[in-house]
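>>> compute the structure for the input listed below.
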Amino acid sequence: MAKKNRFLKLLSDRIVDNLLERELVIADNPESFKEKVYEILYSDYKTEKELEEEAERIIQENSEEVFYRGVSLHKARKLIKEKLAKERGIPVIGSVFSREKANYLAGKILKLILTDEELDYTQERGVIRNAIVGSFEEVAQLRKEIDQRVREKIASHSRPIYEGTPEWYALYRRYYNEELIERGLVEPETEV
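Here you go, the predicted model:
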């Protein structure tokens, strides 16, 4: 099995754990439920990455036009992604932790809960949806806390290490993994 995206795995686990602990959902097989939620999240993540890659390819092929029109690369990338998403019928694009995306994905997870024979629910749809969105907010806050802590560690070095340098990125990845392990979010042997 391919290595899972850590934060999507954390997010799917958090969503399912919140729903089961609060007894909003009853699952015949909690691990299967987590896997199904992960697949919803990963499918969206994969679609988003494909859009980004396609937008990047289009920008590269039309770099002279982008430069000539004076459009920033960030703006061009965003506009192209939006156009591609519209053409492909993808209703919401952006970070998995944006409010709009969290609501969109919560709807997909709610649909799973309502239609999966292995799942039953004990509360109205709105209560379940709010719990799912709350899980997105919890994990987004955790990401911010870890990012802040990692940046503090890098800044505490005796000599300055400038963001954007290879050394900074290497330290960031190392400290980020350490934070995940210290918080019990990943096992040490899962590091690559």
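>>> from here on, just use CA atoms for contacts and neighbour counts.
Noted.
>>> and the helices in this structure?
For the chain, applying DSSP state H gives helices covering 6-21, 30-61, 63-69, 73-88, 99-115, 125-155, 166-182.
>>> could I get those as JSON lines with mean neighbour count?
Formatted as JSON lines, the helices of the chain follow (neighbours: other CA atoms under 10 Å):
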{"stretch": "helix 6-21", "mean neighbour count": "19"}
{"stretch": "helix 30-61", "mean neighbour count": "16"}
{"stretch": "helix 63-69", "mean neighbour count": "12"}
{"stretch": "helix 73-88", "mean neighbour count": "15"}
{"stretch": "helix 99-115", "mean neighbour count": "18"}
{"stretch": "helix 125-155", "mean neighbour count": "17"}
{"stretch": "helix 166-182", "mean neighbour count": "15"}
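>>> one more sequence to fold, the one below, so I can look at both together:
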Amino acid sequence: MKLKKQHSSYIARKITKDLINAPFIEIRKEKSFITAECERIINEDIQKEIALDEAVDELLEKQEDDIEFYKADYRQLFWMTKKRMANDFGVNLNFEDRFSNIAHLIMDYLYEEDFIHFTVSDNQVKNLIAESIHNFIKGYDEADTLAYEKIKTYKRKLIPGTEDYDLVFSRLYEEELIKKGLI
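Coordinates of the predicted model:
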């Protein structure tokens, strides 16, 4: 699954919760500071991919006439171009490797800035953070679907995209994530 900006705060909260609950990690700063730094690092990674997508889109727009002339599949061209340009933007398109890299960046930052301390191997902490990301991703789809289904049963019909809908969906979504232990 592609990481999205709206998920970064939830993922950061899940990582923070798992770090706090880990018996081999000593927390040295407030929970809110750890969450904020995790979210910042995740958002920086997401921003790199957004920049890559925009560059690919811009490049393909310049070739729009040729794409139409040859009746090429735009989505396939987009993906192939994105794979070619990913290294230039520092984006890893393999999700396992990408999540591992994000986990490593978070662990390094939190340790170097004295947010956390641990006496176990770096890999154990990095794996804990990566597992937090994986667990969130696994539970995300189910929580999203359950929140959507609950909104459909409301007596008052909410229109997707409105402020009321977004507010109710966000609240229901968070409730489902809490039930699943993801935040």
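>>> what value does the TM-score take for this pair?
With the length set by TM-score structural alignment, normalised by the length of the second structure, the two chains reach a TM-score of 0.74; 168 aligned residues with a CA RMSD of 2.9 Å.
>>> if I look at the residue lying farthest from the centre of the second structure, how far off is Gln63 of the second structure?
No residue in the second structure sits farther from the centre than Phe69, which is 37.1 Å out by CA atoms, centre = their mean. Distance, Phe69 of the second structure to Gln63 of the second structure, by CA to CA, to the nearest Å: 10 Å.
>>> same question, Ile102 of the second structure
Counting by CA to CA - Ile102 of the second structure and Gln63 of the second structure are separated by 34 Å.
>>> same check on Asn127 of the second structure?
In terms of CA to CA, Asn127 of the second structure sits 42 Å off from Gln63 of the second structure.
>>> could you do Ile11 of the second structure as well?
Counting by CA to CA, the gap from Ile11 of the second structure to Gln63 of the second structure is 37 Å.
>>> does Phe78 of the second structure touch Leu59 like I think?
No - assessed by CA atoms under 8 Å, Phe78 of the second structure is found out of contact with Leu59, at 9.4 Å.
>>> contacting residues for the residue mapped onto Leu105 of the second structure from the first structure?
Counting by TM-score structural alignment, Leu105 of the second structure corresponds to Lys108 in the first structure. For Lys108 of the first structure, the contact set (CA atoms under 8 Å, 6 or more residues apart in numbering) comprises Ile40.
>>> rerun that using 10 Å as the cut-off
Val37, Ile40, Leu41, Ala102, Leu114, Arg129 (CA atoms under 10 Å, 6 or more residues apart in numbering).
>>> before we move on, what about Gly94 of the first structure?
Tyr45, Glu48, Lys78, Lys81, Glu82, Glu100, Lys101, Ala102.
>>> do Asn43 of the second structure as well
Leu3, Lys4, Lys5, Gln6, His7, Ser8, Ser9, Ala12, Glu37, Glu49.
>>> mind doing that once more with 7 Å?
Residues near Asn43 of the second structure by CA atoms under 7 Å, 6 or more residues apart in numbering: Lys5, Ser8.
>>> residue in the first structure matching it?
Using TM-score structural alignment, Asn43 of the second structure pairs with Tyr42 in the first structure.
>>> how close does its match sit to Leu10 of the first structure?
For Tyr42 of the first structure relative to Leu10 of the first structure (CA to CA), the value is 12 Å.
>>> repeat for Leu20 of the first structure
Distance from Leu20 of the first structure to Leu10 of the first structure, by CA to CA: 15 Å.
>>> then Glu182 of the first structure?
15 Å.
>>> likewise for Gln123 of the first structure?
Taken as CA to CA, the span from Gln123 of the first structure to Leu10 of the first structure is 24 Å.
>>> repeat for Glu178 of the first structure
16 Å.
>>> can you check Arg77 of the first structure too?
28 Å.
>>> and what of His74 of the first structure?
29 Å.
>>> cool, and Arg173 of the first structure?
Using CA to CA, Arg173 of the first structure is found at 17 Å from Leu10 of the first structure.
>>> same question, Lys78 of the first structure
27 Å.
>>> contacting residues for Arg183 of the first structure?
Arg183 of the first structure touches nothing, counting by CA under 7 Å, 6+ apart.
>>> how about Cys38 of the second structure?
Cys38 of the second structure neighbours (CA under 7 Å, 6+ apart): Ala12, Ile106.
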